[in-house]
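Engineer: Next come a sequence and a model predicted from it.
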Amino acid sequence: MSTDTLTQDHAEQVVLPPGKHYIDGQWSDGSGSERRDVVDPSTGRVVTTVPEGTVEDVDRAVAAARRAFDSGPWRTMSPRERGAVLQRAAALIMEHGEELARLESLDTGKPITFARMIDTNTTAEHFSYFAGLAGAIEGATRGIRGPGLAYTRREPLGVVAAITPFNFPMILSTSKIAPALAAGNTVVHKPAEDTPLTALRIAELLTEAGLPAGVLNVVTGHGAVAGDRLTRHPDVDRIAFTGSTKVGSAIAATAAANVTPVTMELGGKSANIVFDDADLDEAVQAAVSAFVFNTGQFCMGGTRLLVQRGVYEQVLAGVVGGATHVPVGDPLDEGTVVGPMAGERHLENVERFVALADGEGGRGRVVAGGQRIEKDGGFYMAPTVVADVAQDSRLVQEEIFGPVLTVQVFDTEEEAIALANGTPYGLAAGLHTKDVARAHRVAARLEAGLIWVNTYGILDVSLPFGGYKASGYGRENGPEALDEYLQTKSVYVAL
């Protein structure tokens, strides 16, 4: 896919050549005639089209991945040889970093500064980190009774189906693809239907890095067709999914029919707690960035702010002031902090939630934002703060996935913990306090897979994350992620 026009800004219409599937190391138009528009969310204009993947397209991709696993060289390479290919991939991603950042910004509406600093860098780090871990894949001898030798082998699973969402296309794709490849598996990737562009480019770069044909395949299209076939396919040996809890639950039920293991990183409704002894300036700054980052399209975003009563009004005023002055605008503008929502239906969904502040019997009041921003035909939502929200409000209990913050008051540590844990989700949480004992005590009791203390949203490829409760199971990042793509075989040799 040529991306020569990506040096343009939004003063000019960016148009890319039509996209294709990437199957068995080659571009493919697909078996069907239908194509899907890829829209620039900052303008609402179509920038290219990609194929609507069919059952036949998915079957070809899985067959290519199966051949590459059963007969190709990837699985039989030494872990260090595989690691060398992934290191070259990391270097190529950094070499093409500006191109990938602009492609990601064009596809998702992500501010270009974040696409460069966070998305592209993290994507490269995924490959370099798991390239290093690949060399550490090894079994162990075990002491047993009797005259025999026993040892374990750590082996790849086979064909991995990676199904990924629209909000962090590069990061949430490569957090699955990199460890799966490092372990010796092959992959069929179905990116989000709205944001497939970087997935296709990265597959091309991995081939350039030396990945054999068929080891990574990308099929674009709708989840109800391409995604559904992929999750039902009997030749898929693991499913790695990031998305909504509703869709994840359906995929898990489907996978159970084939006894296919799944990794699920699902929805979140993360609490961010401010105690009265916190550094309030730092807490307010963290609270604002926690809910506006990536236009609120962040499954671990701090979308529920819980503030101790003695500092409630002060913190609320600070958050309202901060939210009101966040720079919202063209994602290719270097000063933009909040870009558009990734699509019109996402914006409309956020608007429906905000309307509940007045429609649930006075449960909450909008104190900042609350409306879309008309700009260049794009899908912009003003950062929104809803104060004094009841715990049983849908605004608190359901994932909004936009730049909307609810603010609640609490009196005691016990109450804060109860409120924080009082939703179906458990992906992440934050807390702000100067009391070290309290920080450890509360962190231990919060039902979430990742806890931040006196900060929010800092991630590292070495630090595993994943959900409690309805936020899913399994872990991404860290050595724990590699374990998801390996299986253990025990061998007993009689002597």
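Structural biologist: Everything's here; your move. Numbering: from 1, shown residues only.

Engineer: Going by C-alpha atoms from here, please, whenever you check contacts or count neighbours.
Structural biologist: Fine.

Engineer: how near is residue 396 to residue 421?
Structural biologist: 11 Å (CA to CA, to the nearest Å).

Engineer: These two - which one has more neighbours?
Structural biologist: residue 396 (24 against 19; other CA atoms under 10 Å).

Engineer: what about that one, helix or strand, and which?
Structural biologist: Assigned by DSSP states H and E, residue 396 belongs to helix 394-397.

Engineer: residues of that helix that come out buried?
Structural biologist: Neighbour counts over helix 394-397 (16 or more other CA atoms under 10 Å) mark 394, 395, 396, 397 as buried.

Engineer: Identify all contacting residues around that helix.
Structural biologist: Residues from elsewhere that reach helix 394-397, judged by CA atoms under 8 Å, 6 or more residues apart in numbering: 269, 304, 353, 354, 356, 357, 389, 390, 391, 406, 423, 424.

Engineer: dropping in the other structure now:
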Amino acid sequence: MEPEMIDKRNFYINGSWVKPLVENDLDVIDPATEEACAVISLGTKDDLDLAVKAARDSFESWAATPVEERRALIVKLGEIMKKRLSELGEAISLEMGAPIDLASQDQAGVGPSHLKGFLDALDEFDWEKPFKEGQTIIREPIGVCGLITPWNWPINQITLKVIPALAVGCTCVLKPSEIAPLSAMLFAEFIDEADFPKGVFNLVNGDGAGVGEAMSSHPDIDMMSFTGSTRAGALVTKGAADTVKRVTLELGGKSPNIIFADCDLEKMVTGGVEHCMENTGQSCNSPTRMLVEESVYEQAVSIAKVAAENVHVGNPREKGGHIGPLVSQMQYDKVQSLIETGIKEGARLVTGGLGRPEGFNRGYFVRPTVFADVTPDMTIYKEEIFGPVLSMIAFDGSENEAVRLGNDTPYGLAAYLSTDDKEKGERVGRRLRAGMVRVNRKGLGRGHPFGGYKQSGNGREGGVWGLEDFTEVKILSQ
């Protein structure tokens, strides 16, 4: 018996589920089977206009709502999210292929975690502070916000945008990725169950050329917050230019992972490979360029080979620590093409390579792949692959060369380095042009700023920085 098709054709506008003005169905594809698992509607500019009007009409009253009342609604939303976390995990696993343990624990679990981080920041937020005598600096909500989120960490990005926008008194229209919209539809259900005022949160599905482009240029949207590819981020910025709205962007990455010889090589190389392969390599902050001190380079290549071959590929419905498929045929074709390019351009294929892993004849599954002897002129050194593919490069061991190669990218989202010399770690970390630098795989605290330098975007998400991004600064002198 075939599973029943999930019907999510309606949009959430002005506190109600409404039909699209024009029928335009799109199948949601299960990447593990390549078969349709759900159907949504792609909206139009007219659908968006209704959502923006609802957000505009509700803005003044929501902005004037006491912070304590807005906070209480967000707390309620968090409770609902936790109660329905397993549903959220199942939706994420189905729509984008994350194995069910990763989908339930990490992918869905970041929602309540980020929400708590924003509540902590909200409790300490400086809404007003004195400047000079008789003068006050005031932070106010910027207005109606257009939010566009990606498919690779869907609830992560939805929470990082919707929660701070609502917390500071903005209203919003969300356009989730049309590739992985099911978790977003659940999130809208959570908002509805929490009983937020009508029009404060709205959801319209659509593609970038339709709803996305209309959002960027919409005269009644005051701010765009976009997460996705650098190419699409540039289009959002261009679309927003005529209305001079604020644009915050969280874009691509090609993050370096610098391995000095004085670290625990086995631990750090293995951890670096596992991190690169996590979420099937579909994370913008993934450490995809491993720069290894040449005195231990071949040893590191051998460790990486074993580590990658210990990364198992499996069915996302099954429990375990394996990785699942890529999200779509387009991603599968892109990753296959880049692996082929790496081979043709002369990189040493250590393990993995073209085609599906053994035992798979359908689904967008790929082989965990490691390339060695990658050079800066190679495509796989420069381009974000967004798959479980690691590029290894030797460097001469000097801090200057490590920093030069680490910064040798148009991106600057994250950077990683490993050394047992604490002072060296701080010196090198301070010189890397990236928004998030982690030494010896040390974690980041809840509410930390997430974002990058250069073509990785602008603005920061998370904690107090995420709240500030959705505010205007006013000086009042009297």
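Structural biologist: Looks like it arrived, so ask away. Being a predicted model, the structure only gives us computed values, none of them experimental.

Engineer: if we can go back for a sec, just give me how far the helix holding residue 396 of the first structure sits from the chain centre.
Structural biologist: Computed by CA atoms, centre = their mean, to the nearest Å, the separation of helix 394-397 of the first structure from the middle of its chain amounts to 22 Å.

Engineer: What count of nearby residues applies to the corresponding residue of the first structure for residue 423 of the second structure?
Structural biologist: With TM-score structural alignment defining the correspondence, residue 423 of the second structure maps onto residue 437 in the first structure. For residue 437 of the first structure, the count of nearby residues is 10 (other CA under 10 Å).

Engineer: which SS state does residue 437 of the first structure fall under?
Structural biologist: helix (DSSP: H, G, I helix; E, B strand; the rest coil).

Engineer: again with residue 299 of the first structure
Structural biologist: coil.

Engineer: now residue 101 of the second structure
Structural biologist: Quick answer, by three-state DSSP: residue 101 of the second structure is helix.

Engineer: Measure how buried it is and give me the count.
Structural biologist: A total of 20 residues lie near residue 101 of the second structure under the criterion other CA under 10 Å.

Engineer: Quickly note the distance from it to residue 95 of the second structure.
Structural biologist: As judged by CA to CA, residue 101 of the second structure and residue 95 of the second structure stand 15 Å apart.

Engineer: Tell me where the stretch 301-450 of the second structure has helices.
Structural biologist: Counting by DSSP state H, counting those that start in this stretch, the stretch 301-450 of the second structure has helices at residues 329-344, 379-382, 399-406, 422-431.

Engineer: Count the neighbours of residue 117 of the first structure for me.
Structural biologist: Using other CA under 10 Å, residue 117 of the first structure has 12 neighbouring residues.

Engineer: and the helix holding residue 396 of the first structure, which stretch of the second structure?
Structural biologist: Going by TM-score structural alignment: helix 394-397 of the first structure matches residues 379-382.

Engineer: That stretch against the first structure, how far on average?
Structural biologist: Superposing on the first structure places stretch 379-382 of the second structure at an average distance of 0.7 Å from its equivalents, by mean CA distance after the TM-score superposition for the first structure.

Engineer: Stretch 187-194 of the second structure now?
Structural biologist: Mean deviation for stretch 187-194 of the second structure: 1.2 Å (mean CA distance after the TM-score superposition for the first structure).

Engineer: in that stretch, what's buried?
Structural biologist: Those would be 187, 188, 189, 190, 191, 192, 194, for stretch 187-194 of the second structure by 16+ other CA under 10 Å.

Engineer: these two touch, right, residue 141 of the second structure and residue 168?
Structural biologist: Yes - applying CA atoms under 8 Å, one finds residue 141 of the second structure in contact with residue 168, separated by 5.7 Å.

Engineer: list the residues that contact both of those two?
Structural biologist: 63, 470, 471.

Engineer: In the first structure, what sits opposite the last one in the alignment?
Structural biologist: Structural alignment places residue 471 of the second structure opposite residue 486 in the first structure (criterion: TM-score structural alignment).
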